[in-house]
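A.B. asks: Starting from these lines, generate the structure:
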Amino acid sequence: MDCSFCAFLADPAPPIHTVLRDEVALAFLDHRPLFPGHLLVVPVSHVRTLTELPAELVGPFFERVRLLTGATERAMAAKGSFVAMNNKVSQSVPHLHVHVVPRNPKDGLRGFFWPRRRYADEAEAGRTAELLRAALAGPTG
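C.D. replies: Next comes the predicted model:
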């Protein structure tokens, strides 16, 4: 497949760490996160950009983004979050994806030149994904 996200949807085996998958969206850990808990949320159907997302999927897709944002903040004990997407320019994979990044005051991120890192190992990524799944299943708030 030309689209790595469609490949993940077809076979979600490692190396991705899935946090949520349903008929609307797939959410998984970014392999080069800004901070642990950095998620990518993609629609299950292949669409390249926000403008191509069918109107009937806008609400359901962004409801998942909203729920995942709350879960990320809770799971990572973050004071807030950064939620963003690129359309065409700087879009590293040609499949709509939303970044959900846990944020804290003085976390070192300034502007858009943010250093990215990798998880120390698969175990750290697995523990982070489990925290996020538990927070997603828990109470909202």
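A.B. asks: CA atoms for contacts and neighbours, from now on please.
C.D. replies: Fine.
A.B. asks: now the residue of the chain most remote from its centre: how far from residue 79?
C.D. replies: Using C-alpha atoms, centre = their mean, the residue of the chain lying farthest from its centre is residue 106. It sits 22.1 Å away. To residue 79, residue 106 is 11 Å away according to C-alpha to C-alpha, to the nearest Å.
A.B. asks: Also residue 99?
C.D. replies: 17 Å.
A.B. asks: more neighbours, those two?
C.D. replies: residue 99 (22 against 11; other C-alpha atoms under 10 Å).
A.B. asks: from the chain's centre, how far out does whichever strand or helix holds the more buried one sit?
C.D. replies: Secondary structure assignment for residue 99, by DSSP states H and E: strand 98-103. Relative to the centre of its chain, strand 98-103 is centred 7 Å away, using C-alpha atoms, centre = their mean, to the nearest Å.
A.B. asks: let's see this one next to it:
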Amino acid sequence: MKECVFCQIAKHEAPARIIHEDELVIAVLDIDPISDGHTIIIPKKNIPDIHSLDSDTGKRVMEVAKMLAGAIEKEFSFDGSMIMEVNGVFQDVPHFHLHVFGRNKSNDIKFSYPENTNSDQDNLAKNAKRLTNRMCAKN
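C.D. replies: Alright, predicted model coming up:
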């Protein structure tokens, strides 16, 4: 079975514009960037999704994301930055990765919410209880 492209990048077997590399992660420019400096942080070991992410790797991913967000904002004069991770049906590569990209007020990047989000207080209380119980049960 062929390795995923992110495993190949981590082993330097596929081309990539490397921004950062250490023993746990590699950060490379996205080949289809949302904005200048759009970078993907990839664990070197194959971790299919966030549910499989170990604490040490997760901590390192976030440390690198913090450094990258600052570098991207300063280098490309962005007003801020965004961090994005996708699991399941919308995950294009079955290997956990985190996107870090710059944002300006003028960026045409929109995330829309449906009009009816069930934001009444009773529903919010029920959802808070459900999630609290689920987290106490350790999923």
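A.B. asks: Remind me what the helix or strand following the strand holding residue 99 of the first structure packs against, helices and strands.
C.D. replies: Counting by DSSP H and E, the element after strand 98-103 of the first structure in chain order, helix or strand, is helix 122-137. Applying 3 or more C-alpha pairs under 8 Å, 6 or more residues apart in numbering; DSSP states H and E, we find helix 122-137 of the first structure packed against strand 18-21, strand 25-29, helix 55-75.
A.B. asks: Of those, which stretch is the most buried?
C.D. replies: The highest mean neighbour count among those, using mean count of other C-alpha atoms under 10 Å, belongs to strand 25-29: a mean of 23.
A.B. asks: chain center to that one, what's the gap?
C.D. replies: 5 Å.
A.B. asks: would you turn the helices and strands packed on helix 122-137 of the first structure into a markdown table with distance to residue 134 of the first structure?
C.D. replies: Compiled in a markdown table, these are given as follows (distance: least, C-alpha to C-alpha, whole Å):
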| stretch | distance to residue 134 of the first structure |
| --- | --- |
| strand 18-21 | 9 |
| strand 25-29 | 14 |
| helix 55-75 | 8 |
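A.B. asks: looking at these, which is closest to residue 130 of the first structure?
C.D. replies: strand 18-21 (7.5 Å; C-alpha to C-alpha).
A.B. asks: ok, average deviation of the closest one from the second structure?
C.D. replies: Superposed on the second structure, strand 18-21 of the first structure shows a mean distance of 0.5 Å to its aligned residues (mean C-alpha distance after the TM-score superposition for the first structure).
A.B. asks: can you list contacts of that strand?
C.D. replies: 12, 26-29, 129-130, 132-133 (C-alpha atoms under 8 Å, 6 or more residues apart in numbering).
A.B. asks: let's go with 10 Å and repeat that
C.D. replies: Strand 18-21 of the first structure has contacts (C-alpha atoms under 10 Å, 6 or more residues apart in numbering) with 8-9, 12, 26-29, 37, 39-44, 64, 68, 126, 128-134, 136.
A.B. asks: so where is it in the second structure?
C.D. replies: Across the second structure, the stretch matching strand 18-21 of the first structure (TM-score structural alignment) is residues 18-21.
A.B. asks: From residue 70 of the first structure, how far out is the residue farthest from the centre of the first structure?
C.D. replies: Taken as C-alpha to C-alpha, the span from residue 106 of the first structure to residue 70 of the first structure is 20 Å.
A.B. asks: Kindly report the same for residue 62 of the first structure.
C.D. replies: With C-alpha to C-alpha as the criterion, residue 62 of the first structure and residue 70 of the first structure are 12 Å apart.
A.B. asks: ditto for residue 64 of the first structure
C.D. replies: Taking C-alpha to C-alpha, one finds residue 64 of the first structure at 10 Å from residue 70 of the first structure.
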